[in-house]
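Sequence plus the predicted model coming up.
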Amino acid sequence: MSSRERILGRVRRALADVPRDDAPYERAVGRDCLREHGERTVAETVELLAENLADYRAVVHRCTAGDLASTVAGLLAARGSRTVLVPPGLDPDWLASSVAERVPDRAGSTAHELDRIDSVVTGCAVAVAETGTIVLDGSADQGRRRITLVPDHHICVVRVPGQVVSSVPQALERLDPARPLTWISGPSATSDIELDRVEGVHGPRTLEVVLVDDQSRDEVRS
């Protein structure tokens, strides 16, 4: 008899006199949670996203689609970035005005090589207004998970209002759970028992989010 079988046997014996639940687990727990907290217009949802991003110490910028290239170039220049990591499917127009050297995302790149990169620019899958969270799913404009965890400076472009939802349940409806999802709420940070905050421990020390008006007037809430 294996260790697993012995343990499961003990569990079964311990539960032998426990009455069965009146309803199966999948029906015993209610699933009628709120899909969002309060009603908001599209503009109010985007404002809430910007507010919560800033509350998590992300740096929020806004621009039109036509100004995106100059905005990204300005952020890289202000940072003094000489190299920028580029996911394979990133729109080349986003970096058209930047003078930084573009480094492609290579499967063979080591953590030390990625650590020498000054900045990384990505898109996103969806952004959640109520939590100030950006979700990456490894799509071509976002690249592999590690390219947004090792470099110290991450610029993430969010198309508004098309990529913005109010709540986590709405975000989950858009996401494929089989994909490598990275949920980002501000720059990487942690604190010790004395609550001394340290940033850049598990990912980028600086997160800059560019909210780009994609000119869509569709509702972001389903």
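Yep, it's here. Numbering: from 1, shown residues only.

only C-alpha atoms for contact and neighbour calcs from this point on.
Fine.

buried sites along stretch 56-66?
Neighbour counts over stretch 56-66 (16 or more other CA atoms under 10 Å) mark 56, 57, 58, 59, 60, 62, 63, 64 as buried.

Out of the residues you listed, which sit inside helices?
In helices, judged by DSSP state H, none of the buried residues of stretch 56-66 are found.

okay if I get those as TSV plus distance to residue 109?
Converted to TSV, the buried residues of stretch 56-66 look like this (distance: CA to CA, whole Å):
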residue	distance to residue 109
56	30
57	29
58	27
59	28
60	30
62	32
63	33
64	34
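
Looking at those, spot the one nearest residue 28.
The closest of the buried residues of stretch 56-66 to residue 28 turns out to be residue 56 (CA to CA; 35.9 Å).

Verify the stated contact: that closest one with residue 132.
Yes. Using CA atoms under 8 Å, residue 56 is in contact with residue 132, at 7.4 Å.

what sits in contact with each of these two?
Shared between the contact lists of residue 56 and residue 132 (criterion: CA atoms under 8 Å, 6 or more residues apart in numbering) are residues 185, 186.

before we move on, back to that, ok, so of the buried residues of stretch 56-66, who is nearest residue 44?
Comparing those against residue 44 with CA to CA picks out residue 62 as the nearest, at 14.9 Å.

what about versus this one:
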Amino acid sequence: MSSRDQILGRVRRALADVPDDKKTYAYDRAVPRDYLREHGDRSTEETTDLLAENLADYRALVHRCTQEELPALLARLLAERDARTVLAPPGLPPHWLDATGTSRVEDRAASTPHELDEVDSVVTGCAVAVAETGTIVLDGGPDQGRRRITLVPDHHICVVRVPDQVVSSVPQALERLDPRRPLTWISGPSATSDIELDRVEGVHGPRTLEVVLMSGDRKPRLA
């Protein structure tokens, strides 16, 4: 018996005394959901400013640009790191990297951790960004690629479409996300602290996270 079968078996036994017509709603009825959906009433501009502020608090490097300015900005950010190779998912708009002059690495299932570690930078889009927590969420979409490409390389540039992909709160973000997809929640660059609170970055993800808030573009929704 698999672990999945064991867990589902426990769930069935726990619901054994619940009538069949109420099982679907038993959990929803047992848990009150009267919590705030967002804290405060903010305009779109104020929500975006809050996102930028909280991203910076987590030591992410935040940039703003228009859709037209994005290729030049990405070229500058990659040049500042002397990036010679950049990994980009297949669904990333090709013109975003036209001005970079870097060698583009494909997102391949066969890539080994060692090969990914040799990549200088990775550029992706995102699924949604949460202003109140300064969190970027990836769901493995065409412009985000496999989860590991944003966990192994040391430098990650994530482009957020403003205002289409920016929400105020986690409850609002969850409404947009499909729980069946591989979700990665990112709040700043990878970091940890030892017992003396000495901070170490780049332990289990990118040492440097750069977030580009790009206005003037809307991502098509997946069917």
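That came through, no problem. Note that the coordinates shown come from a computational prediction; the quantities given were computed from them, not determined experimentally.

which SS class is the residue sitting nearest the centre point of structure 2?
Geometric centre of structure 2, nearest residue: residue 137, 2.7 Å, by CA atoms, centre = their mean. For residue 137 of structure 2, the assignment made with DSSP: H, G, I helix; E, B strand; the rest coil gives strand.

which ones are touching it?
Counting by CA under 8 Å, 6+ apart, residue 137 of structure 2 has contacts 126, 127, 128, 129, 130, 183, 184, 185, 186.

6 Å - rerun?
Residues in contact with residue 137 of structure 2 (CA atoms under 6 Å, 6 or more residues apart in numbering) are 127, 128, 184, 185.

Then residue 167 of structure 1?
Contact partners of residue 167 of structure 1, counting by CA under 6 Å, 6+ apart, are 36, 128, 130.

what's the nearest residue to the first one if we skip its chain neighbours?
Nearest-residue entry for residue 36 of structure 1: residue 167, 5.4 Å, with adjacent residues in sequence omitted and distances by CA to CA, 6 or more residues apart in numbering.

Next: residue 52 of structure 2.
residue 62 (6.4 Å).

Please pull up the equivalent of that neighbour in structure 1.
Taking TM-score structural alignment, the alignment pairs residue 62 of structure 2 with residue 60 from structure 1.

Hmm, residue 211 and that match touching each other?
No. The pair residue 60 of structure 1 and residue 211 does not pass the contact test of CA atoms under 6 Å, sitting 7.3 Å apart.

before we move on, the earlier item: next step: the contacts of residue 167 of structure 1 restricted to helices.
Going by DSSP H, the helices hold none of the contacts of residue 167 of structure 1.

picking up where we left off before, between the contacts of residue 137 of structure 2, which has the most around it?
In terms of neighbours by other CA atoms under 10 Å, the contacts of residue 137 of structure 2 top out with residue 127 at 25 neighbours.

what's the counterpart of it in structure 1?
Using TM-score structural alignment, residue 127 of structure 2 sits opposite residue 125 in structure 1.

With residue 46 of structure 2 instead?
Here residue 46 of structure 2 is matched to residue 44 in structure 1, going by TM-score structural alignment.

Its match: how many residues sit nearby?
Look at residue 44 of structure 1: counted by other CA under 10 Å, it has 13 neighbours.

Which element, helix or strand, includes it?
Assigned by DSSP states H and E, residue 44 of structure 1 falls within helix 42-55.

can you list contacts of that helix?
129, 132.
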